[in-house]
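In: 3D, please:
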Amino acid sequence: MFLSNMNRIEKSSHLLVAAFDFGNTFSGYAFSFRDKPLEIHANNTWNNGSYLSLKTPTCLLLDPEEKYHSFGYEAEKKYTKLVERDEHQSWLFFRRFKMLLHKNKKLNRRTTVKDITGKRRMFAIDIFSLSIRYLRDHFLSEVRNHYFDIEETDIQYVITIPAIWDDNGKQFMRMAALQADIDNERLTLALEPEAASICCQKISVDSKDKNNMSGLQYIVIDIGGGTADITAHRINANGTLTELYKASGGPWGGMYVDNNFLNFLEDLFGEQVMSCFKEEYLEDYLDMLREFETNKRQVTYDDCDEQEQTYVSFKLPSALREISEKENGKVLEELINSSSFSSDIFSKKDKIRVGVELARKWFDGPINDIIHHVEDLLKQPQVRQVSTLILVGGMAESPYVQEKIRYAFSSKRLIIPTDAGLAVLKGAVVFGHDPMSISVRVMRYSYGIEMFQRFKRSTHKSSFRVKVDGKSYADNVFHVFVRAGDTVQFGQEITKMASPVNKESSLYPIYRSLSSDPKYTTEPDCEMIGILSLRHYEQDDFKSKKVKLTMIFGNTELIVKSEEIGGVVKSSSTFNCLME
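Out: Next up, the predicted model:
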C-alpha cells in the first residue's frame, strides 16, 4: 500500500507490547513480540453469536451489588436476557461512555456516568477501570494459552486515545489503567491518528512505494466511533515522523450517523414507540443497530441507475412494527404513506427500503464537518505541501465516506489501508516498541505558570499592579514555558526557577492558553489545568531556597514536576490536572 522504506524500530526492553484500542463503540487488542515487532497478532475470538469479530462492543454490565459481571458481547447478551425476563431493574448496563472524556472541563475522580436507563450513575473512573481490566485479563488469558512462560511484568501496555483530548482526559485514562492494576512504568498512551500513521508507514508498505519516501507530507484522517482526529506528518530521513501542525478534529464519528438513523426512526414511528421498543425489546434494538452498522455500507456515492432511485435495505424488527401499530393505529404501509418520507421509503416483507438520497443525509452532517475542517487545515502554510490523505478508522470502511472525501480532495492522493478499522490498533503496538517514532510534535497550547513579576510600566498593565512589602509587582502574569505552535522534540524538557511560596508547601497553578503570546492568566482563552503541589520538609530560612519547575513536552502526555533546591532533604512532586 504505502509509505516508507524506513523500518526503524528501536529494540525495547520488554518481551512484548499489548495495545488496547478502547473505542467509543468497539474495543479490541493486539500484540507483538520484541524480536518481531511488525508481526502483529490481533485477537479474533470475540463472538457475537453469529460470527467471530476482531473487536467487541464497548459496554459493561454490573450486577445488583454494583460488581463487575461482564463486558462486550457477553454483557449485551446477559442484559438483553434480563430485560426479556423483566429482571434488569437492579442491574447497571453502560455503553458508549468514552465520549464523556471529550472536552470535559470538570473531569475528575468523582465524575459520574449514567447507565443505559439514564436513572442510575456510577463513578466514571470505576467504569473505565473495570473495562480496561477486562481487556487486560482477556489478553493475558489468551496469550498464556499459546505462550506458557509469559509473565505479566514482561509486557509493555499501550492504550489508544484521541489526539484532541485535553490533558485531564489523558490523565484520567492513565489513572483508570492504574486502578486496573496496570503498572504505571509499563504503560504508554498512544494518540490514535499517530498510531494509524505509524501503521501505514511501518506495516502497510507496497514495493513500488519503498524508495524515496523521505520528506513525504500527508494528513491522517481517523474517523472513529465518537471523534474524528486529524494530524499532519512528514517522514524524516531516519524513519521517524515529524508532526507538521497541531492535532485537531471534533465530535464527528460514526455514532452521529447512527444517531441520525435513530432520529429518522423516531420521526417515522414517534418518540414513544422508539422508547418503548428500546426498553422492552433491548435485544432486538441492539440487533437492529448491529445490522445498521453493516448495512449502512450499502450507501454509495453514485446511484447505480440514474433513472431510478437506489434503495438501501434494513431489517425492521417485528416487535417495532407491533408497537407502532398499537401506538399509532396504523399498519406500517399506512404510516409511511402519511409521513414526510412517503417518497423516500417503502416496506417489503420484514424490511424497510430507504432511498439512498435520504440515507446519505445521515452521513452528511459529520462528514461535511470533517471535509470543511480539512479544507481549512490545508490553507495553513505548514501543510500546503501535503500531497496525500490517509483515511482510517471504522468509518473509513464506508464507500460513501471514501468517495465524498475523494471527491472533495480530488487533487490529493487518497490512501485507505486494508482493514482501516484496525490501523490504529496495529500502529499502537508498533508505537509501544518505539515511542520515539514520533520525534517532533507541534504544541496545541501555550503552557506556563502564574507568577508575580517586578512591575514595569512599559510591560505590564496598571490594573495588575500590586504592592508587596512596599515593592510594586504585576499579578496574574502568565510565565510561558512553551508557546502554541512551537515544535518540540520528544521528551524536550524546559526548566524555570521559582521561589517557595510559604514554609509548609508551595502551590504552583499550571495554565494553558490557545494564544501563542499570553500575557495574563485572566485572559479569556487562558485556563488553569492543574496545580503542582510541593511540600517543604526544611522550613527554616525557606526564602533562601529555590524551586526548579520542569515541564516535559513532545510526549503524548504533558509532564510537570518540581524539585526543591538548596535543602538537605530533597522534596519533589508531579502535578494533578484532575481537580476536584
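In: when you work out contacts or count neighbours from here on, use the C-alpha atoms and nothing else.
Out: OK.
In: for residue 60, list the residues it contacts.
Out: Residues near residue 60 by Cα atoms under 8 Å, 6 or more residues apart in numbering: 68-72, 75, 93-95, 127, 131.
In: ditto for residue 30
Out: Shown in contact with residue 30 (Cα under 8 Å, 6+ apart): 18-20, 40-43, 425-426, 429.
In: closest one of the contacts of residue 60 to residue 168?
Out: Nearest to residue 168 among these, counting by Cα to Cα, is residue 127 at 16.8 Å.
In: distance from the helix or strand harbouring residue 132 to the middle of the chain?
Out: If you go by DSSP states H and E, residue 132 is part of helix 124-146. In terms of Cα atoms, centre = their mean, to the nearest Å, the centre of helix 124-146 is found 19 Å from the chain centre.
In: which outside residues touch that helix?
Out: So helix 124-146 is contacted by 20, 22, 28-29, 60, 68, 71, 109-113, 150, 152, 172-173, 175-181 (Cα under 8 Å, 6+ apart).
In: I'd like the distance from the following helix or strand past that helix to the chain centre, please.
Out: Sequence-wise, the next helix or strand downstream of helix 124-146 (DSSP H and E) is strand 155-161. Between the centre of strand 155-161 and the centre of its chain there are 13 Å (Cα atoms, centre = their mean).
In: now show me the structure for the sequence below, then we'll compare the two:
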Amino acid sequence: MAESDQEKYVVGIDFGTAYSGYAYASSTDFGNDPPTYYIAEWKDDKHASKKAPSTVLLDGMKNFVAFGYEAERQYSEHLESDDHRQYYYFTQFKMVLYNQLVRSNTPIIDFTEKQMEAMEVYTKIIQYFKSHVKGSIKKKTGIAVKDDQLFFVFTIPAAGTDAAEKFIQEAAKHAEIMSTHITIAVEPIVASMFCKALRTTKRDGASNSSSTIEAGMKYMVIDLGGGYTDITVHQKQINGSIQEIIPHCGNPYGGTSVDEEFLKLLAEIFGKNVMEEFKRSQNEDFKDLCDQFEFKKRIVKTEMSITISLSSSFMELVLKVRNISADDAVKKYRYKNEIYCSNQRLNILKSGVKRLFGETIESLMKSIEHVLSDAKVSDLVNVIMVGGFSQNELVEEAVRKHVGTSMNVIIPEEAEIAVLKGALIYGFSQQKDTRILPDLERMQLTKRPPCEFSKHSLTDKKNRSTTKEVYKKGKDERGFLLVINFEFAGRKDERTGSQKDVDDLKTFFETLKYHVECRSDISKEELEECLKDIRDTYLIADADKYYSFFCIVMSHGNAEGIKTCKGTITTDEIVEYFKTSKTKPFKGKPKVFFFDMCREKPKPIIGEPEVLSNAPESDSFHDDSDTLIVYAATEGNRSYLMPSGKWIGSFFIQAFLSVAEGSLHIDVEDILRDVRRELANNSEYARIGKDKCMLSESETRLSKKIYL
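Out: The predicted model follows:
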C-alpha cells in the first residue's frame, strides 16, 4: 500500500442479499500491473471469508452494535439468555432496494417482526463500513486517512430503480460521506468490467487458463447472487470500452430461493404450524437449522446428499403438535424415497437435493435461453459466471449442460467478489485525474480525430432500438475485407497519407478476426482480375467460412469512373462482380461497399486538404439483394484526405474507424449515421471551407441489420 498521506482511495461496497463486503485500492495500487486490491476479510471462531453475512444488530435504542459474523454471534447469545427481543436483528436488508418505490420512510422488518425505517438502518450500516475502511487503511499504512481521500462506489441491483439510487445516496449523505465522493453503479456493469479485465480464468471447472476478453468479443455475464440473478451480454469495443448487446434480463432466484425451498420442504413434512411455532419459540435452534443448510448448500456437490441435525426442541415440538415422531412424519412425505430421518438427523438424498435446487435452476435456464434466442448473440461463445452462487456445482453443471460444448463456461477464481473488484475499476474510471486505466486504453495504433459522439460512458448511453432480424454470424464464421487503395506513389497525383488508412483498416478488421486482403496501385485489368479471383475463391468456393463481405475502394476519379493506375472503372462495374446471381453460395449474406472519393471533378484549392477523386453518378439503383453501397461524399461534392499534420488519412475512413471502434454493439447503418454526425459536427473535419462539411451517403438493399 502507498504511504502518502495525500493518497486517494476508491472504496467499492457491495451489499448482497446473503453476504456483503468491501474492497479498496489507492491510486498507486491501481496503477500497478496488475492492479493491487485490498479485500476486507471477515472472521469469527468458525468462519473466515471475503464477505460477511448481511446481518446487522442494533440495541433497543436503535444504536449500532455489530455487523456480520459478530452480529450473528452476539444475537445467538441473546437468544440463549432470552433477551433477544430487546434488540433489532436485520438480515437480507438488501431486498428493500428491489422495492420500486423505496424511500426514506420505507419500513424494514427484523428477525422478530419489529420495524424500523430502512433509511436509518442503511445509514448505520454505511457508517460502520466507512469506519471499518478507515481502520483497515490505518492498520495497513499507519496513516489516518481523511474523508476527502475516500471515493465510494455503491453497487445496486439492475432490477433496482432510480429510487434505489437516490435512497443509497441519501443514506450515504446521512453517514457523512460527501456527495461528490459517491457514485452509484449497477451490478451487471461492474461485474462486466471485472470480467473484461480478467487475465486468467478457469474454464469448465478445469485448471487450464483462458486469455483476457479480446476486443470485439461478446460475452454473457451471469451474476448469481443470493436473492437475484442478473444476465447481461456485453461486447468489448476496439477502444477498450464495453457496450450492452442485450438489455438486462433477470429473475428473483438465487441462493436464498433454495433456502426458501428447504423451509417449504420442512413445512410440508412436519407442518406449517410446527415451523411457525419453532421459529417463534425456539429462535436459536431455528437459526442454527437455517445456518446448517446455508453451509451445506454452498459446498454441496453434484452427487452429494445433505445431512441436517435436528435439535431436541424440534423433535419434541413435532411430537407435541402432530402427535407423531419426526421419523414417522418423514415416512409419510410424498417423496419419501428422497429423504429419511434417523438419530435426529434429516438426510436428504441426492435426488432430493436436486429437487430443492430444481425450480431455481429451471428459472435460470429459461432466462439464459431467452437471451440466447436473440439473433444478435448468434456468435456468442463465452459465458462468465460470477457471484457466490455461481460456485455451486449443481448450478455450474446445469449451465454447462444447457449451453452445450460450443460455448466456454468461465468461472473466475474470485467469482464471489467480482462485483467488488469491478466496482473499483468503475470507480477509478470516474476519477478525472486518473491516468489511462489498465486494459481501458484506446487500442488505435495511430492518431485520428477523437470521436465526439462516442465519448459517453456505457451508463450514459441509452439503449438503441433493435430487432431480431439481423444477419446472423455463425460461431466459426469470419468477416471478409478487401481493401483496394490507389496511392499513385511517386506520381504527381500521389495520394499522400492514404497508406495510413489501409494500415488502420487492416488493424481494425483483423482485431475483429476478419480475413483481410489488400491490393494497391493496380491497373483496371488487374483490378478486374482481382475482383473475379476474390469472388470465386471466397464468396463461392469458401462461402461457408464467411458471414459478410466488405469492399473498400479509395482513389481519385472523374465523371467517367474511379481512376486506376491504368484506366477507369465505375462503381457499378465493381458491384456487378458480386451480384447475388454471381455469388449464389453467398446468398442471404451482406455485401458492403465503401467508395472513398469525390463525386465531382476535383478543383485544387490552395491551403486546403488534398482532394481525393470524383465518383460518377449512378443511372439506376443497384438491384442486388443484401447489398449496402456507401459513398464518402454526397453527389456533386468532394471527399478529403489529410496528407500531413497531427493526424493523417481520409476524413471518411478515419471518422468511420473512430466511431466504429466504440460501437460494435450497433449495426453498420447506425454506425454510418454517427459517421455523418462526426463529419458534420467534429471541428477536426471542419477544414473544407466556410459553412461547409463533408457528408457521406448510402444506398441500401439490406433486409436485416448487419454488425461488424
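In: rewinding a little: among the contacts of residue 30 of the first structure, which are in strands?
Out: 18-20, 40-42 (DSSP state E).
In: narrow the contacts of residue 60 of the first structure to those in helices?
Out: With helices taken from DSSP state H, the overlap with these comprises 75, 127, 131.
In: show me what residue 312 of the first structure aligns to in the second structure.
Out: Residue 312 of the first structure maps onto residue 306 in the second structure, with residues paired by TM-score structural alignment.
In: show me what contacts that match?
Out: Going by Cα under 8 Å, 6+ apart, residue 306 of the second structure touches 296, 300, 347-350, 353.
In: put the buried members of those residues into a ChimeraX selection.
Out: Here is the ChimeraX command that picks out the buried ones among the contacts of residue 306 of the second structure, judged by 16 or more other Cα atoms under 10 Å:
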select :300,347,348,349,350,353
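In: and the contacts of residue 306 of the second structure, which is closest to residue 533 of the second structure?
Out: Distance to residue 533 of the second structure, by Cα to Cα, is smallest for residue 300 among those, at 59.4 Å.
In: hmm, back to that, what is the nearest of the ones in helices among the contacts of residue 60 of the first structure to residue 529 of the first structure?
Out: Nearest to residue 529 of the first structure out of those is residue 127 (Cα to Cα; 23.5 Å).
In: please say which position in the second structure that closest one maps to.
Out: By TM-score structural alignment, residue 127 of the first structure lines up with residue 121 in the second structure.
In: likewise for residue 368 of the first structure?
Out: Match for residue 368 of the first structure (TM-score structural alignment): residue 362.
In: buried ones in the one helix or strand its match maps to?
Out: Element membership for residue 362 of the second structure (DSSP H and E) is helix 350-372. Neighbour-count burial for helix 350-372 of the second structure flags 350-358, 360-361, 363-365, 367-368, 371-372 (criterion: 16+ other Cα under 10 Å).
In: mean deviation of the helix or strand just after it from the first structure?
Out: On the C-terminal side of helix 350-372 of the second structure, the closest following helix or strand by DSSP H and E is strand 382-386. Its aligned residues in the first structure lie a mean 0.7 Å from strand 382-386 of the second structure after superposition (mean Cα distance after the TM-score superposition for the first structure).
In: strand 382-386 of the second structure aligns to what range in the first structure?
Out: Aligned using TM-score structural alignment, strand 382-386 of the second structure spans residues 388-392 in the first structure.
In: now find how far off-centre the matching stretch is within its chain.
Out: The answer for stretch 388-392 of the first structure is 18 Å, by Cα atoms, centre = their mean.
In: give the contact list for the residue lying closest to residue 310 of the second structure once chain neighbours are set aside.
Out: In space, and not counting its chain neighbours, residue 310 of the second structure is closest to residue 344: 5.2 Å by Cα to Cα, 6 or more residues apart in numbering. Residues near residue 344 of the second structure by Cα under 8 Å, 6+ apart: 309-312, 315.
In: may I ask which of the residues you listed has the most neighbours?
Out: Within these, residue 310 tops the neighbour count with 20 neighbours, counted by other Cα atoms under 10 Å.
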